[in-house]
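S.K.: Compute the structure for the input listed below.
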Amino acid sequence: MKKYIAGLLLLLTIAACKKDNYDAPNVTFNGRITYQGEPIGVASQQVYFELWQTGFGKLTPINVNINQDGNFSALLFSGTYKMDLPVGQGPYLPASGHYGDTSTITITGSNTMNIEVLPYFMIRDDNYSLADSVITATFRLDSIVKDPALAKAISEVSLYESTLDLLDAQNNKVATTLSGANITGLQQITLTLKVPPDQYVSQSYIFARIGVRLAGIDDMLYAAVVKINL
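M.R.: Prediction:
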């Protein structure tokens, strides 16, 4: 009886080892979220897209987080995946303009691929200057989604400043905001912000970034982070 139990335990141990002895993911999938080749800025690690792969037991999505400059990177198994942009993720629509339109990608070896989307707006010609401890940012907004059934209104625009280059609505030292109701035109928007005196003591440069919040959309659209010498 003892020999039987010992043999049974050995078989169960071998089976468990075989079950857990899968190779680790070893394929890198890199890319950037873009519109006509231009990167889409978001809050770092707050926006994601989904990859679905069958053949590994329960079907669950792999969430691929997006960095603030629009870049992403994921370590995966080789194979074929369905890629989906979930509803409410990002300040954009899928490139088709409709949610639920998945695309199929095959990943073998390291892959680099940009994912085209349809942003509601694009930040253009952003420019930053510093004088008398005041940052002045000017920019314009291009409305990309024209369909009234899909378009979104501008809730507010903001200028963020920090001593760190990780910069968004949650990660900043100082911010200033202009309500969408007070924007008189999209072709010339100006924001100003006073740099705190203590930042002149700690280092010789700061970082700034413009953000746009849209009505009914959680994730903001951002310009690229810029470095400003003090």
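
S.K.: from here on, contacts and neighbour counts on C-alpha atoms
M.R.: Will do.

S.K.: what sits against the residue nearest the centre of the chain?
M.R.: Nearest to the centroid of the C-alpha atoms of the chain, with distances taken as C-alpha atoms, centre = their mean, sits residue 66, at 3.6 Å. Under the criterion of C-alpha atoms under 8 Å, 6 or more residues apart in numbering, the neighbours of residue 66 are 42, 44, 45, 46, 47, 48, 72, 73.

S.K.: To compare with the earlier structure, here is another sequence to fold:
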Amino acid sequence: MKKIYYLLSLLLVVCFTSCELDNYEAPNINLVGKVVYNGRSIYVRNNQVTFRLYEPGWELSSSTYMNVQVAQDGTFSAGVYGGKTYKLIRQNNLGPWVNPTVNDTITVNNYHGEVIEMPVTPYYLLDDATADCNGRLVTASCKITEVTPGQSIEKVGLYVGRNIIVDDIRNLGAGGYSEVTGVQAGQTVSLQVDLSGFSINSTNASLPQTGFIYARMGLKISGIDAMIFTEPFKLAFSE
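M.R.: Here you go, the predicted model:
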């Protein structure tokens, strides 16, 4: 009987504990923000760059933070609890910008849905970007503006894809991008991608039946994986 009583007591404890865990409220609001330099949105590869989101009061460890991914337009979001305080922390060597200091931690007090700006200082900017498509020849250009000296440019590329999410990884593949090395700060880079060899169908390495493709330029710094990009351009091509 004692064994049966013990087992019943243990089951009741487990049951009440499970109920308490189930009664925790789910996050009820999205913390939203964007990466900026002097108020200007910074474009990156979709979901490549991450921040760490902490709720103060918990011990900072590998299991008490959330990785927040940055979309290609520099925006980010994460489910949180409204009215609480959070910290957004950048990490070294993640992003085409100067590494953070302790002063770069963003504290969000009593959050209620406002857009949070995450300021960064890039090494380079891609200014005056343009793109067009004549038939199936995509041409794009941008000016390379140095913001922070000390980092060399590995390459600048033009990337063309079927969808608005386009970068050095997500593109039409061989023949769907063009890259150049030896670029210097202050230079205006013009690149072309000839799409005449691509068929129109539903595969990833083909042109879409919509008649539209997307293109944008990107710059890679030597020794830094994450690239900085222009905004994507929606372009019509001829069949």
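
S.K.: TM-score for this pair?
M.R.: Superposed pair, TM-score by TM-score structural alignment, normalised by the length of structure 1: 0.87. Supporting alignment: 221 aligned residues with a C-alpha RMSD of 2.1 Å.

S.K.: Among the contacts of residue 66 of structure 1, which one has the most neighbours?
M.R.: Counting neighbours by other C-alpha atoms under 10 Å, the top entry in these is residue 42, with 27 neighbours.

S.K.: Could I get the contacting residues of the counterpart of that one in structure 2?
M.R.: In structure 2, the residue paired with residue 42 of structure 1 according to TM-score structural alignment is residue 44. Contact criterion C-alpha under 8 Å, 6+ apart gives 70, 71, 72, 73, 74, 226, 227, 228, 229 as the residues in contact with residue 44 of structure 2.

S.K.: just so I have it, where are all the helices in structure 1?
M.R.: 2-20, 198-202 (DSSP state H).

S.K.: From the rest of the structure, what touches the last one?
M.R.: Applying C-alpha under 8 Å, 6+ apart, the contact partners of helix 198-202 of structure 1 are 163, 206, 230.

S.K.: Need the helices of structure 1 in CSV (columns: mean neighbour count and distance to residue 151 of structure 1).
M.R.: Supplementary listing: these in CSV, determined by neighbours: other C-alpha atoms under 10 Å; distance: least, C-alpha to C-alpha, whole Å:
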stretch, mean neighbour count, distance to residue 151 of structure 1
helix 2-20, 11, 48
helix 198-202, 11, 40
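
S.K.: Would you mind saying which of these lies nearest residue 92 of structure 1?
M.R.: helix 198-202 (34.7 Å; C-alpha to C-alpha).

S.K.: coming back round to it: excluding covalently adjacent residues, which one is nearest to the residue nearest to the centre of structure 1?
M.R.: residue 72 (4.8 Å; C-alpha to C-alpha, 6 or more residues apart in numbering).

S.K.: just checking, the one you found touches residue 39?
M.R.: No. Applying C-alpha atoms under 8 Å as the test, residue 72 of structure 1 and residue 39 come out as separate, 11.2 Å apart.

S.K.: Overlap in contacts, these two.
M.R.: A shared contact of residue 72 of structure 1 and residue 39, defined by C-alpha under 8 Å, 6+ apart, is any residue touching both; here these are 32, 33.

S.K.: And the equivalent of residue 177 of structure 2 over in structure 1, how close does it get to residue 87 of structure 1?
M.R.: When structure 1 is aligned by TM-score structural alignment, the residue opposite residue 177 of structure 2 is residue 175. Per C-alpha to C-alpha, to the nearest Å, residue 175 of structure 1 is found 29 Å from residue 87 of structure 1.

S.K.: Show me which of these two is the more surrounded one.
M.R.: residue 175 (20 against 13).

S.K.: in terms of contact, does residue 165 of structure 1 touch residue 205 like I think?
M.R.: No. In this structure residue 165 of structure 1 lies outside contact range of residue 205 using C-alpha under 8 Å: 10.6 Å.

S.K.: shared neighbours, those two?
M.R.: Both residue 165 of structure 1 and residue 205 are in contact with residue 227, where contact means C-alpha under 8 Å, 6+ apart.

S.K.: ok, the closest residue in space to residue 194 of structure 2 that isn't next to it in sequence to residue 160 of structure 2 distance?
M.R.: Using C-alpha to C-alpha, 6+ apart and skipping residues adjacent in sequence, the residue nearest residue 194 of structure 2 is residue 137, 4.6 Å away. Between residue 137 of structure 2 and residue 160 of structure 2 the distance, using C-alpha to C-alpha, works out to 11 Å.

S.K.: Which one's more surrounded, the two?
M.R.: Between residue 137 of structure 2 and residue 160, residue 160 has the larger neighbour count (other C-alpha under 10 Å), namely 33 against 14.
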